[in-house]
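Asks: only geometry, no sequence info:
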């Protein structure tokens, strides 16, 4: 079962690229969270998506949102990926894919881990879901548009 707009986002705790643990509930206390699941560090589409989030990061911060990427690679892999591409946001290691399964992120052709972005408001409610394996940079424009709408509505 996949998480849809209007659903409560499942809480989780995962290690980030420096090895420290991050809990969704704690992030939501600070504002809106843009949670994006991506297939793998340092692949062409994932790099393009991550760099797109990087290039728009200040716009997300200005709108009261934090960007968080999740894939199944280790914290060490994420640390190298973030350093190589100067990523200013958190990458979480979902080794084994437990959180990916909790969110119901589909696989592409049953093989590749899916690429899905969730915009989650401060109350933990999913306000937008965008699923596209091939349109990596559109995740950023979709999410930023929703975050700005939430900010305008006072929900960010």
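Replies: The structure has been received and is ready for your questions. Nothing here was measured: the structure is a model prediction, and the numbers come from that model. Residues are numbered from 1 along each chain as shown.

Asks: Could you use CA atoms for every contact and neighbour count after this?
Replies: Will do.

Asks: Number of residues surrounding residue 98?
Replies: 12 (other CA atoms under 10 Å).

Asks: secondary structure element for residue 69?
Replies: According to DSSP states H and E, residue 69 maps onto strand 65-71.

Asks: how about the helices in this protein?
Replies: With DSSP state H as the criterion, the chain has helices at 24-28, 44-55, 57-62, 75-85, 98-103, 138-152.

Asks: got the angle between the last one and strand 65-71?
Replies: In terms of direction (axes from the mean of the first three to the mean of the last three CA atoms, to 10 degrees), helix 138-152 departs from strand 65-71 by 150 degrees.

Asks: here's the one I want to compare it with:
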């Protein structure tokens, strides 16, 4: 009887742990949490530098050097010209360390930075850290005012670059002159 109770409690705990997000998910209209992350280009990017100046897109992926993440990053590289028509800073991001993301970006010849969140603090603050300890494949569209405009939770890896450009258009993000 005691064994059945313990097993039942363990099963219930595992269900709760695998279905709850690691942190409350943010939604459109919420302020983006402050961040300070190092990119694969060696530069540090902060929420402060964009607020009031430029819209931001951050496309989170689970893990560098995996199939879906490779397709997503390549798609964004291939559609870079369409994305850069807008007044937007855009990035991919993961909880991988900076060195791994530098190597990944170099292997794909990316023309945009991958942000690294190895302590997972920003992913947790956004609510996109999965119970597996990696980020969910979600893309955040952030307005110049620092508010989340849209969160894409249904990313299609092979068309993500074109999808980002289309979403920027539909959100009314200003185009560059």
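Replies: Ah, there it is. This structure is a prediction, so every number in the text was calculated from the model and none was measured.

Asks: what's the counterpart of residue 126 of structure 1 in structure 2?
Replies: Residue 126 of structure 1 maps onto residue 148 in structure 2, with residues paired by TM-score structural alignment.

Asks: contacting residues around that match?
Replies: Going by CA atoms under 8 Å, 6 or more residues apart in numbering, residue 148 of structure 2 touches 27, 28, 29, 30, 31, 32, 140, 141, 142.

Asks: One more pass at 6 Å, please.
Replies: 28, 29, 30, 141, 142 (CA atoms under 6 Å, 6 or more residues apart in numbering).

Asks: Touching the strand holding residue 69 of structure 1 from outside, list them.
Replies: Contact with strand 65-71 of structure 1 is made by 31-39, 89-94, as judged by CA under 6 Å, 6+ apart.

Asks: mean shift of that strand relative to structure 2?
Replies: Relative to the matching residues in structure 2, strand 65-71 of structure 1 has an average distance of 1.3 Å after the fit, by mean CA distance after the TM-score superposition for structure 1.

Asks: Onto which residues of structure 2 does that strand map?
Replies: Under TM-score structural alignment, the match for strand 65-71 of structure 1 is residues 88-94.

Asks: what number of residues lie near residue 144 of structure 2?
Replies: If you count neighbours by other CA under 10 Å, residue 144 of structure 2 ends up with 18.

Asks: That one and residue 49 of structure 2, how far apart?
Replies: Distance of residue 144 of structure 2 to residue 49 of structure 2, given as CA to CA, to the nearest Å: 10 Å.

Asks: ok, and the closest non-adjacent residue to the most centrally placed residue in structure 2?
Replies: Nearest to the mean C-alpha position of structure 2, by CA atoms, centre = their mean, lies residue 60 at 2.2 Å. Once flanking residues are discounted, residue 60 of structure 2 sits nearest to residue 93: 4.6 Å by CA to CA, 6 or more residues apart in numbering.

Asks: Out of the helices of structure 1, the one nearest residue 131 of structure 1 is which?
Replies: Residue 131 of structure 1 lies closest to helix 138-152 among the helices of structure 1, at 8.0 Å (CA to CA).

Asks: List the buried residues in that closest one.
Replies: In terms of neighbour count (16 or more other CA atoms under 10 Å), helix 138-152 of structure 1 has its buried residues at 139, 140, 142, 143, 144, 146, 147, 148, 150, 151.

Asks: Show me which of those residues is closest to residue 79 of structure 1.
Replies: Set against residue 79 of structure 1, the nearest of those by CA to CA is residue 140 (21.3 Å).

Asks: Residue in structure 2 paired with that closest one?
Replies: In structure 2, residue 140 of structure 1 lands on residue 161 (TM-score structural alignment).

Asks: how far away is that match from residue 97 of structure 2?
Replies: From residue 161 of structure 2 to residue 97 of structure 2 the distance is 24 Å (CA to CA).

Asks: okay, now residue 3 of structure 2: neighbour count?
Replies: Neighbour tally, residue 3 of structure 2, other CA under 10 Å: 8.

Asks: which residue in structure 1 lines up with it?
Replies: If you follow residue 3 of structure 2 across to structure 1 using TM-score structural alignment, you land on a gap.

Asks: now residue 96 of structure 2: how far from residue 163 of structure 2?
Replies: 24 Å.
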